[in-house]
Every structure is written in structure tokens, then in C-alpha cells.
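Participant: Sequence first, then the predicted structure, then my questions.
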Amino acid sequence: MSKAIGSLGEQLVSHWLENQGWQILHHQWYCRYGEIDLIALQRESKDLPILSFVEVKTRSQRNWDQGGRLAITLSKQAKLIQSAELFLSDHPNFIQYSCRFDVALVRCDRYPHSASTTLFEDIPTFPNVIKVGQPFSLNGYRLLLQDYIESAFS
């Protein structure tokens, strides 16, 4: 169930980024160092296009790590940096772009008396407009993009 909730959080952030003008290049990009949740490209920047490696942390209300903030340890950051370097070596056409590491914090809570037992269908239907800090309901769950931290680490 937690893997499904994590995937839902990634899909939510992907949808939000696309609405912000980003192009999602990869969802759950795997390599020997681990996984990058989302790799997104924004071509409409003032200078060079921006390539963002996005780590998504989806948590319930009763979590121990400040909504996922404490899970972005130095070790996790090092693995993400190594993974990004490997991605860039496999995709040299992105090397000249500005790169950054973003962190998205998503909250997902189940309604206590919900009749729904399915977290989401194959493709969840998100609201057209999602705002940071504004909750919405989906199949018996309350979702919230709590925070989107640009350039969370380097």
C-alpha cells in the first residue's frame, strides 16, 4: 500500500509540474545507485533550460520525519547526485542545461469512514489546478502538495 501511495504522490507532483510548464522526461528512472522519482525539463527559463531531478516524499499525517524532510539525508543526496551524473552521462544532450535537485513533500491521508478501498485507478484524475498547500479529495483520500523546494541541495 505504501508503494501505491508513493506512486500517487509522484503522479500528483508530475501533474503539478506539467501545469507549471515543465515537461516530464522520466518517471521512476532507475540506475545502479537507486531511483530518481521524476526528471523534468523546463525550456521556458530566462537563460538555459533547467533540468530538475525531483525527489518526492509522500507521507501520512502521523509520520516521524517532518513530512519527508528528514528522509533527505546526506547519504540520500549523494545517491541522487550519483544517479543524476549517470543520467547525464547516458543523455549527453542535457549536459549543457542548468541542473538542480528539487524536493516535493506530499501529504496523503485516508478518510476514516471512506467506503473506497481503491487508492486510485490506472490513471488518477487530478483537479485541473493544484496549488501548493491546498488539499483535495481523491477516491477516499485527502491529498496535499505541502511544499515544493527548488534547489533543495547541491
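Facilitator: Cool, got the structure. Numbers count the residues shown, from 1 in each chain.
Participant: Going by C-alpha atoms from here, please, whenever you check contacts or count neighbours.
Facilitator: Fine.
Participant: what are the ranges of the helices in this structure?
Facilitator: Using DSSP state H, the helices found in the chain span residues 2-19, 74-90.
Participant: packing partners for the shortest one?
Facilitator: Helices and strands in packing contact with helix 74-90 are listed as strand 34-42; criterion 3 or more CA pairs under 8 Å, 6 or more residues apart in numbering; DSSP states H and E.
Participant: ok, the spatially most central residue of the chain - contacts?
Facilitator: Geometric centre of the chain, nearest residue: residue 56, 3.3 Å, by CA atoms, centre = their mean. Residue 56 makes contacts with 6, 9-10, 13, 37-38, 103-106, as judged by CA atoms under 8 Å, 6 or more residues apart in numbering.
Participant: One more to weigh against that first structure:
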Amino acid sequence: MGSDDSSKLNSTRKRSSSLTDAGSNSPQSTNSRDLGTLGENLVAEWLEQQGWEILHRQYRCRWGEIDIIALGRDEASQKNPGISNHQFPILAFVEVKTRRRGNWDAGGMLAVSATKQAKLWQTAEIFLSTRPDLANNSCRFDVALVRCEPSGQNTKHIIPPLTGPNSQSALAGNYLLTLQAYIRSAFSD
């Protein structure tokens, strides 16, 4: 096994444990924060499959928190480099909303209010002030909506494994998580 193969194996092991760590509790004892972390894990894995680099998870400052900060290019600009005028990769600030069935806020979309958007914007500005190397990148705010449903089975492994570029579901603990929507450039200032 070459060093590339062992790196991929170790990366796969880390991803598997990150999706299942927070989901080892029973459905009754798993709190909203644990479910939110499971949803963030799914979205981070999906972004990595799309070729994005995760720069930070759960970035916190006095203004708030950004769930995922990722650096990459959209699929369209990767296939057709002439489409995009961006010399630098895009910096995406991703808000992940994980919701169970019967939620009141349109799968989490209504929770990204104008007040929440302003907090995300301020938090992103603080992040950028700490990373001047990213100053030339285009920035956008994305929203990922994740659906969480009890699966009826407890597993320590992801089923199916998140290996394909279009994989959008994972089984973690007692939950089936599905990426319902990934909204690019969901809002601006």
C-alpha cells in the first residue's frame, strides 16, 4: 500500500468516526446540538466530495458562529474554466440547518433570518481579518438544509458510505441524515 493509499484510508476512517461519534446515543437522549453536529459532518463530507477544502468548522467569535468555512470552486467553473472570472477559489461560509420531521421553520430556511444573516456577515468579517491570505477570494454565504429521521437501527458505521460525488445521505447512530438542499449564495449584504 503506497503512502497515497494509506492517506486515503486514514481520511476515510476519520470521516466515518466523525459522522458516527455524535450519533451513538439513543434517539430520546440525542439533543439538538448533537443532531446539528451530525448534519454539519454530512455537509462537510459532501463538500469535500465536491472538491472543497474545509478550512474551519464551528468558527466562533463574539458575533456568532459559522458552521463550515470552505475554499473551492463550483463544479461548473471546474469543468469550464472560462466560465468564471475568478482567479482565486471561492470562500464559502456555510450555515447548516438540521431538522427533524414536523419542524416549524421550512426545514431550517426560516431560521436564517435577517438578524442571523447580519451575525454571519459580521462573523465572516472577523474570520477574514484573521486570514489576510484569503482577502482576494470571492466570498459567498451558502445554506445547507439537512433532514434527520430516526432510522430504526443503531449502527457504528455509515451506510451507505459517502464515496460517490452525488452521495447526499448517511446513516449515523440511530439517524438517517439527508442533504435536502444546498443553496449557493443564499443571501448577501
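Facilitator: Nice, thanks for sending it over. On a predicted model such as this, the values are computed, not experimentally measured, just so you know.
Participant: For the residue nearest to the centre of the first structure, which non-adjacent residue is closest in space?
Facilitator: Spatially, and ignoring its direct neighbours in sequence, residue 56 of the first structure is nearest to residue 104 (4.7 Å; CA to CA, 6 or more residues apart in numbering).
Participant: Next: residue 23 of the first structure.
Facilitator: In space, residue 23 of the first structure is closest to residue 41, 5.1 Å off (CA to CA, 6+ apart).
Participant: So what does the one you found match up with in the second structure?
Facilitator: By TM-score structural alignment, residue 41 of the first structure lines up with residue 71 in the second structure.
Participant: And its match, how far from residue 21 of the second structure?
Facilitator: Using CA to CA, to the nearest Å, residue 71 of the second structure is found at 25 Å from residue 21 of the second structure.
Participant: Over to residue 133 of the second structure?
Facilitator: The gap separating residue 133 of the second structure from residue 21 of the second structure is 33 Å, by CA to CA.
Participant: Assess the claim that residue 49 of the first structure and residue 94 are in contact.
Facilitator: No. Counting by CA atoms under 8 Å, residue 49 of the first structure stays clear of residue 94, with 9.1 Å between them.
Participant: rewinding a little: of the helices of the first structure, which is nearest residue 67 of the first structure?
Facilitator: helix 2-19 (12.4 Å; CA to CA).
Participant: ok and the closest one relative to strand 34-42, angle-wise?
Facilitator: Going by axes from the mean of the first three to the mean of the last three CA atoms, to 10 degrees, helix 2-19 of the first structure is angled at 20 degrees with respect to strand 34-42.
Participant: residues in the second structure matched by helix 2-19 of the first structure, start to end?
Facilitator: Under TM-score structural alignment, the match for helix 2-19 of the first structure is residues 32-49.
Participant: Need the counterpart of residue 144 of the first structure in the second structure.
Facilitator: Per TM-score structural alignment, residue 144 of the first structure is aligned with residue 178.
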